[in-house]
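Novice: give me coordinates for this.
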Amino acid sequence: MTRTITFNELRSIKDRLPDGTIHRIAEDLGVTVETVRNYFGGENYKDGKSCGLHIEPGPDGGIVMIDDTAILDRALDILGMQKV
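Specialist: A predicted model of the protein is given here:
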């Protein structure tokens, strides 16, 4: 199931994560730390992979269509946020 949010919303979620969470998510999901960083807007594809994000320019940093929500779901679980 594809999920759509704004890029600014995605970055806001990342910015609210406690220190060390990127490493924790990577370990929990069996992916590299750079892959998790790329999910939240990083661009290190030498050490990390793309995560099924498609960004279209627009207001609020653009629209992000997410094919695989596993990283986002884990981040929201850690923050104790409801999935919308």
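Novice: from here on, just use CA atoms for contacts and neighbour counts.
Specialist: OK.
Novice: how about the helices in this structure?
Specialist: Per DSSP state H, the chain carries helices over the ranges 7-16, 21-29, 33-39, 70-79.
Novice: among those, which is nearest residue 1?
Specialist: Minimum separation from residue 1 across the helices of the chain (CA to CA) falls at helix 70-79, 10.9 Å.
Novice: what's the angle between the closest one and helix 21-29?
Specialist: Here helix 70-79 points in a direction 120 degrees away from that of helix 21-29 (axes from the mean of the first three to the mean of the last three CA atoms, to 10 degrees).
Novice: roughly how far is helix 70-79 from the heart of the chain?
Specialist: Chain-centre distance of helix 70-79: 8 Å, with CA atoms, centre = their mean, to the nearest Å.
Novice: likewise for stretch 68-84?
Specialist: Stretch 68-84 sits 9 Å away from the centroid of its parent chain (CA atoms, centre = their mean).
Novice: again with stretch 8-16
Specialist: The answer for stretch 8-16 is 8 Å, by CA atoms, centre = their mean.
Novice: quick one more, to check against the first:
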Amino acid sequence: MEKVITFNELRRIKDSLPHGSVQKIAEELNLEEDTVRNYFGGADYVHGKSVGFHAEQGPDGGVITLDDITILEKAKKILSDLNIAH
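Specialist: A predicted model of the protein is given here:
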């Protein structure tokens, strides 16, 4: 499933995650941690893979189209379980 989100909103979600969440998501999905970081706007393609992150410049950091929302949904679930607004 594809999702359009602003870059700043995506970064707010990532920045709200507790320490260790990227590792937890990576382990649950059998991915490299850098692949999960790339999903949230990172750019380490030596250790991580591309994740269908398509950026268009614009207000609020621009618009990001995510080809797959699995990582985003995992992050939102972690925040929801901890009652952290996202």
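Novice: overlay them and tell me the TM-score.
Specialist: Here the TM-score for the pair of chains, by TM-score structural alignment, normalised by the length of the first structure, is 0.93; 81 aligned residues with a CA RMSD of 1.0 Å.
Novice: wait, residue 79 of the first structure sits on residue 15?
Specialist: No: taking CA atoms under 8 Å as the definition, residue 79 of the first structure is not a contact partner of residue 15, at 10.9 Å.
Novice: residues near residue 77 of the first structure, how many?
Specialist: Counted with other CA atoms under 10 Å, the neighbours of residue 77 of the first structure add up to 12.
Novice: contact partners for the counterpart of it in the second structure?
Specialist: Mapped onto the second structure by TM-score structural alignment, residue 77 of the first structure lines up with residue 77. By CA atoms under 8 Å, 6 or more residues apart in numbering, the contact set of residue 77 of the second structure is empty.
Novice: ok, residue 77 of the second structure to residue 71 of the second structure distance?
Specialist: Here residue 77 of the second structure is placed at a distance of 10 Å from residue 71 of the second structure (CA to CA, to the nearest Å).
Novice: and what of residue 4 of the second structure?
Specialist: Noted for residue 4 of the second structure: a distance of 14 Å to residue 71 of the second structure, by CA to CA.
Novice: comparing the two, which residue is more hemmed in?
Specialist: Ranked by neighbour count (other CA under 10 Å), residue 4 of the second structure and residue 71 place residue 71 first, with 19 against 15.
Novice: check whether that one really touches residue 36, as I assumed.
Specialist: Yes: between residue 71 of the second structure and residue 36 there is a contact at 7.2 Å, judged by CA under 8 Å.
Novice: so what's residue 43 of the second structure closest to, chain neighbours aside?
Specialist: Excluding the flanking residues, the one nearest residue 43 of the second structure by CA to CA, 6 or more residues apart in numbering is residue 37, at 7.8 Å.
Novice: re the thing from before, spit out the residues that contact residue 71 and residue 36 of the second structure alike.
Specialist: residue 25.
Novice: give me the number of residues near residue 52 of the first structure?
Specialist: Residue 52 of the first structure: 14 surrounding residues under other CA under 10 Å.
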